[in-house]
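*Asks:* below are the sequence and a predicted model for it; my questions follow.
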Amino acid sequence: MATNIVWHQHEVNKARRADAKNQKPCVIWLTGLSGSGKSTIANLLEKKLAEHKQHTYLLDGDNVRHGLCGDLGFSDKDRVENIRRISEVAKLFVDAGLVVITAFISPFQRDRDYCRNLLNEGEFVEVFVNTPLAECEKRDPKGLYQKARQGDIKDFTGINSPYEAPQNPEVVLEFNGQSAEQSADMLFNLLSKKGFLNHVG
């Protein structure tokens, strides 16, 4: 732990940055199994928010592992560190006044709560993309489930590593045959209705 470090308070703060963007900064955290549709929905949601002049940034699990978390594997310890880093980055982006969208399996409740606890009340929106394991395996866009079933991939969430479903998410996207576009629209409307996007008009 570093010592002799003091937080420097700058004159331009989160409120001023958000006011300049005419929006309410927050983290919209999509969690769910691999293949649940998180990244697709997140991408469509960001597109819709951009159409409504919201300033956003999308953090995606695979993309982040190409850089910021490129040194991490998929053990439970590395998964925890992966989400810790993402949470700290998300906090900085919220401080910049942005609407941050994340798409991560993030299998452990305590790690999602870590991000929630970094932010002010109302700034963290947990979205459970509740696509059943059978449907995710059926989709298997990257062929990962097949490899995990064959024993080629260890510590794969849902097969040989646990996934803890959110206990009290702000939003649940239930799988019942709707398209990713419909899910993104539903999420956008729910967020707007609940006041998380209260500057969207």
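*Replies:* Right, received. Where do you want to start? Everything numeric here is computed off the predicted structure, so don't read it as measured data.

*Asks:* contacts and neighbour counts: CA atoms only from here.
*Replies:* Will do.

*Asks:* just the helices in this structure please.
*Replies:* Assigned by DSSP state H, the chain shows helices spanning 14-21, 38-51, 61-64, 76-95, 109-118, 133-139, 144-149, 180-193.

*Asks:* quick one, the first one and helix 76-95 angle?
*Replies:* Using axes from the mean of the first three to the mean of the last three Cα atoms, to 10 degrees, one finds that helix 14-21 and helix 76-95 are set 70 degrees apart in direction.

*Asks:* what residues sit buried inside helix 14-21?
*Replies:* K14, R17, A18, K21 (16 or more other Cα atoms under 10 Å).

*Asks:* quick check: V64 vs E137, distance?
*Replies:* Separation of V64 from E137 (Cα to Cα, to the nearest Å): 23 Å.

*Asks:* in addition, the following structure is provided for comparison:
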Amino acid sequence: MSKCYWITGLSASGKTTLSKLLVDNFRLSGRQVILLDGDELRQVLNHKAYTNEERIIIVMKYSRLCKLISSQGVDVVIAVIGLFKEIHDWNRENIPNYIEIFIDTPLHELKRRDPKGLYKKYAAGEIQNVAGLDLEVNFPENPNVYLKWSNKKTIDSMFQELLDNLNQIEKEKEK
């Protein structure tokens, strides 16, 4: 049965990087999988609004898309901020084999990475509606996988930690 791997965290937390590694790993093992990235989905759907209310609407569309794709026998890996309790709850109730993966990266590290310049633009007063800064977020209460950033971890070690957690989840389901 197909699964939905919902990889969430703040901007620059490593969602896209880990999701691409996970998809590559699945494809190498012969699994049919699709990668959905929040930034790419926004572009495809031409969605430019960023208030919390607007974010909830668009992320609910992502959730329904994940449910549709996974219902057709294809694994879905989605990398999206989507830090809303109502979204997490809906996903758990409505998407079979939903696996929530939360990447917890501290703000100082997010600002250091800042590949899109969001944190720098926010600090300069050029933009607003940045999740985790002026927009309140709901970190998952009980994610299936919790990855905590540390300056002692590499992307490879974080990915291995993710795989180890996913393997443990599979073993527990087999019992």
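*Replies:* Received the coordinates, thanks. None of these values were measured; they are calculated from a predicted model.

*Asks:* what's the TM-score for these two chains?
*Replies:* The TM-score (TM-score structural alignment, normalised by the length of the second structure) is 0.92; 173 aligned residues with a Cα RMSD of 1.8 Å.

*Asks:* quick revisit: of all the buried residues of helix 14-21 of the first structure, which comes closest to I86 of the first structure?
*Replies:* Taking Cα to Cα as the measure, I86 of the first structure sits nearest to K14 out of these, at 18.9 Å.

*Asks:* including distance to F104 of the first structure, could the buried residues of helix 14-21 of the first structure go into a markdown table?
*Replies:* Putting these into a markdown table (distance: Cα to Cα, whole Å) gives the following:
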| residue | distance to F104 of the first structure |
| --- | --- |
| K14 | 25 |
| R17 | 26 |
| A18 | 25 |
| K21 | 26 |
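
*Asks:* looking at the second structure, which strand is longest?
*Replies:* With secondary structure taken from DSSP state E, the second structure has its longest strand at strand 98-104.

*Asks:* equivalent range in the first structure for it?
*Replies:* With TM-score structural alignment applied, strand 98-104 of the second structure matches the range 124-130 in the first structure.

*Asks:* next: stretch 49-62 of the second structure.
*Replies:* Mapping stretch 49-62 of the second structure onto the first structure (TM-score structural alignment) gives residues 73-86.

*Asks:* the more surrounded of V64 and E137 of the first structure?
*Replies:* E137 (18 against 15; other Cα atoms under 10 Å).

*Asks:* my guess is that one contacts G37, does it?
*Replies:* No: E137 of the first structure is beyond contact range of G37, at 12.0 Å (criterion: Cα atoms under 8 Å).

*Asks:* to L173 of the first structure, which of the helices of the first structure lies closest?
*Replies:* helix 180-193 (6.8 Å).

*Asks:* and the closest one, what other elements does it pack with?
*Replies:* helix 38-51, strand 171-174 (3 or more Cα pairs under 8 Å, 6 or more residues apart in numbering; DSSP states H and E).

*Asks:* quick one: the longest one aligns where in the second structure?
*Replies:* Yep, that's helix 38-51 of the first structure we're talking about. Taking TM-score structural alignment, helix 38-51 of the first structure hits residues 15-28 over in the second structure.

*Asks:* average gap between the matching stretch and the first structure?
*Replies:* Following superposition, stretch 15-28 of the second structure is found to deviate from the first structure by 0.7 Å on average (mean Cα distance after the TM-score superposition for the first structure).
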